[in-house]
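> here is the input, now give the coordinates:
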Amino acid sequence: MRVLITGANGFIGRQLVLRLLETGTLRGRTIDALLVVDRCLGALPEDGRLRRLPGDVTESAVLRRALADGVDVVFHLAGIPGAIAERDYELGYRTNLLASLELMQLLRAQPSPAVLVFASSVAVYGDDLPPRMNGEGDLQPALTVGAHKQMVETALVDLSRRGELDGRAIRLPSVVARPDGTSGLLSGFMSDLLNAFVRNTPYCCPVSPEATGWWMSVRCCVANLIQAAELEVDSLRSRRVWQLPVLKLSVAEVIEGLVELYGEERRSLITHAPNPQLEAAFGAFPPLRAPQARALGFSHDRNVASLIRNALTPPGAPRRGRPQVRVKESLQ
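From the prediction side, this is the model:
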């Protein structure tokens, strides 16, 4: 089997590479070649199955080279984060929209439809969210990145209907814990909070303790991406886009979980200086249920303690012993 990952050297991409190299199989078949595309690939491990294809996905020649010998499964993770795409519209347009459409056009030329897993985003819903959601919310993007993700979802569904792709799109929430200050995401404070607490360094959080968000660890995210690829066509029931289950947690709940794991003495590390605009956009997420996705095997991190452990122990890394905490599973 030949598997392609775009954005392979990104935060999520690197962990997906490690997980696939560790398991060595996908969809019941051995992975013979793992093709990885990104502008820089130096952080990835040495492995005979890796085929490194350095380059930018906005360059058609890079995508054509990646697909020259055919692929069976594609994980399309490459993209420009929301804050950067908002500042530089042309960059976001070329990367998040045009490159995604070009990839799908090239995949159409294959003799048989490839499985395409597209990393979409909860940004498709916009800011004006209802009091409760079930994964069927209206799409009203408030940021360019959300508008582009919605457009790609539509193209993926159409090409899957035509039998030219076997597409699956999953809408990701904020995924933690990203390296400090490198994400370009407006929700980057969620990772910064975890990282500061673990390093035992002060952190001024730009939202209030009451701010609520949809949280997911990178370990859980990678498991959901693989689950999307594993689904068989007869289980899709004509659906091609899913809202993933999430943990809806307040910043205060996350801090309590960190205190339970790392000690009360660290609580004073965290102070708050709320940014009203940021909190309005990224601190008022309602409860969300995703029964259709859960029925297909997608999952969240269960509870805040598991979220923290999974966020700080990415795929491919041994789990380190931490204090045991009894926390009831979330019903979100």
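
> from here on, contacts and neighbour counts on C-alpha atoms
Will do.

> do a quick rundown of the strands in the chain.
Counting by DSSP state E, one finds strands in the chain at the ranges 2-6, 25-26, 29-30, 33-38, 50-54, 73-76, 115-121, 166-172, 174-176, 203-205, 212-217, 241-243, 247-250, 270-272.

> of all the ones you listed, which lies closest to Pro287?
strand 247-250 (6.0 Å; Cα to Cα).

> this one next, for a side-by-side:
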Amino acid sequence: MKIVITGGAGFLGSRLIARLLDRGFGPDRKVASIVSLDRVACPIDDPRVRSVVGSIADAEDVTRALSEGPDVVYHLAAVLSGQSEAEFDTGLNINVDATRLLLEECRKLQTAPRVVFTSSLAVFGGPMPEVVPETMAPMPQSSYGCGKAIGELLVSEYSRKGFVDGITCRLPTICVRPGAPNSAASSFVSGMLREPLAGEASECPVPPNTRLWISSPDTAIANLVLAGGIAAGALGVNRVLNLPGITVTPAQMLDSLERLGGAEARARVAMTSDPRVMDIVCSWPGAFDVSRPRALGFVADGDFDGVLAQYMDAAAPQAASG
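Sure, this is the predicted structure:
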């Protein structure tokens, strides 16, 4: 199978590439080639991986990435929530205009590819029930959420017309992300754990009882692989899925940090208040009815201790070698 991944040099993109190279979509569905379209080259060194260094907003770059006629296109690249809010035109250009450009270029291909579009729980906002049903209409309260909601509609419409075989995956907040903080309003969710475990001070800018919908990186990647390979007939008319996650509050996350990382790590986290972050993050729902995606085989983490342990296990060899 031939794969294209926008944002293939990023955190999720590179992990998805590694997983697909290793296991494909199953024993009988191996990956022959993967093209990464990103602003920098993909860090994975494998003869099956080709990097197209460019922009998803540039038609020539997108055409080059799709030139081999992919079977599956993963659209992960986006301007994140904080930057989208601060730079309206940039967010609109990348999250909306470039998504349509990608779909238009896919439309020109001889065979309609599966397109997996990663969306966000940020498409929701306003008054919400305790558990968000699958049928709840999006009401984004941020520029990022608005752009993702528009992208969802485009993917569904291009699928209805038969131009692509699309599926939208609304990802939970991914935690714990390694590396430096990014421009996402939810960046603190990883930072309040990652930095203290590295001996650095950190902050939690939202109330400790804020409900967050969380997925570990490994679980998110497993679900994205399933989305790329699942039969179209299993999806029905509704091509949008709220991917499974677990509900956890910052207070519960810090309890996990103390259990697994010690009291000293917990003490490095200061409870603060950032209205800019709160306006975005506190508008997001904290729990979803995921009975349909679970029935389709999508999975969730067991508990937050397991999520944090996954990060600590992965980070330990890097700390030792450093």
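
> just put the strands of the first structure in CSV and tack on mean neighbour count and distance to Pro291 of the first structure.
Putting the strands of the first structure into CSV (neighbours: other Cα atoms under 10 Å; distance: least, Cα to Cα, whole Å) gives the following:
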stretch, mean neighbour count, distance to Pro291 of the first structure
strand 2-6, 22, 28
strand 25-26, 16, 25
strand 29-30, 11, 29
strand 33-38, 22, 32
strand 50-54, 17, 36
strand 73-76, 23, 24
strand 115-121, 24, 18
strand 166-172, 24, 14
strand 174-176, 25, 20
strand 203-205, 17, 33
strand 212-217, 26, 16
strand 241-243, 23, 9
strand 247-250, 23, 14
strand 270-272, 15, 35
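
> out of those, the one nearest Asn303 of the first structure is which?
strand 247-250 (7.2 Å).

> once aligned to the second structure, how far is the closest one on average?
Aligned to the second structure and superposed, strand 247-250 of the first structure gives a mean residue distance of 0.8 Å (mean Cα distance after the TM-score superposition for the first structure).

> contacts for that strand, please.
209-216, 285-288, 300-304, 330, 332 (Cα atoms under 8 Å, 6 or more residues apart in numbering).

> cool, stretch 142-159 of the first structure as well?
For stretch 142-159 of the first structure, the surrounding residues in contact (Cα under 8 Å, 6+ apart) are 80-82, 85-86, 89, 92-93, 96-97, 100-101, 104, 120-127, 139, 141, 165, 167-169, 240-241.

> which of these are buried?
A residue is treated as buried here by neighbour count (16 or more other Cα atoms under 10 Å); on that basis the buried members of the contacts of stretch 142-159 of the first structure are 80, 82, 85-86, 92-93, 96-97, 100-101, 104, 120-127, 141, 165, 167-169, 240-241.

> narrow these to those in helices?
For those, the ones inside helices are Gly82, Ala85, Glu86, Gly92, Ser100, Leu101, Met104, with DSSP state H as the criterion.

> what about the last one, distance to Leu97 of the first structure?
I take that to be Met104 of the first structure. For Met104 of the first structure, the distance to Leu97 of the first structure equals 11 Å [Cα to Cα, to the nearest Å].

> go on, the second one?
Ala85 of the first structure is 11 Å from Leu97 of the first structure, where distance means Cα to Cα.

> list residues touching both of the two?
Looking at what touches both Ala85 of the first structure and Leu97 (by Cα under 8 Å, 6+ apart), there is no common residue.

> quick one, what contacts Pro250 of the second structure?
When the contact criterion is Cα under 8 Å, 6+ apart, the partners of Pro250 of the second structure are Val189, Cys204, Pro207, Pro208, Asn209, Thr210, Arg211, Leu212.

> and it, what's its match in the first structure?
In the first structure, the residue matched to Pro250 of the second structure (TM-score structural alignment) is Val251.

> the contacts of strand 247-250 of the first structure in helices, which ones?
When DSSP H is applied, the contacts of strand 247-250 of the first structure are split such that Val304 fall in helices.

> show the buried residues in the contacts of strand 247-250 of the first structure.
When the contacts of strand 247-250 of the first structure are checked for burial by 16+ other Cα under 10 Å, the buried set is 209, 211-216, 285-288, 300-304, 332.

> how close does Val233 of the first structure sit to Gly24 of the first structure?
22 Å.

> ok, the two, which is more surrounded?
Neighbours of Val233 of the first structure and Gly24, each counted by other Cα atoms under 10 Å, are more numerous for Gly24; the result is 16 against 13.

> I'd assumed Leu116 was in contact with Gly167 of the first structure.
Yes: counting by Cα atoms under 8 Å, Gly167 of the first structure sits close enough to Leu116 to count as a contact (4.6 Å).
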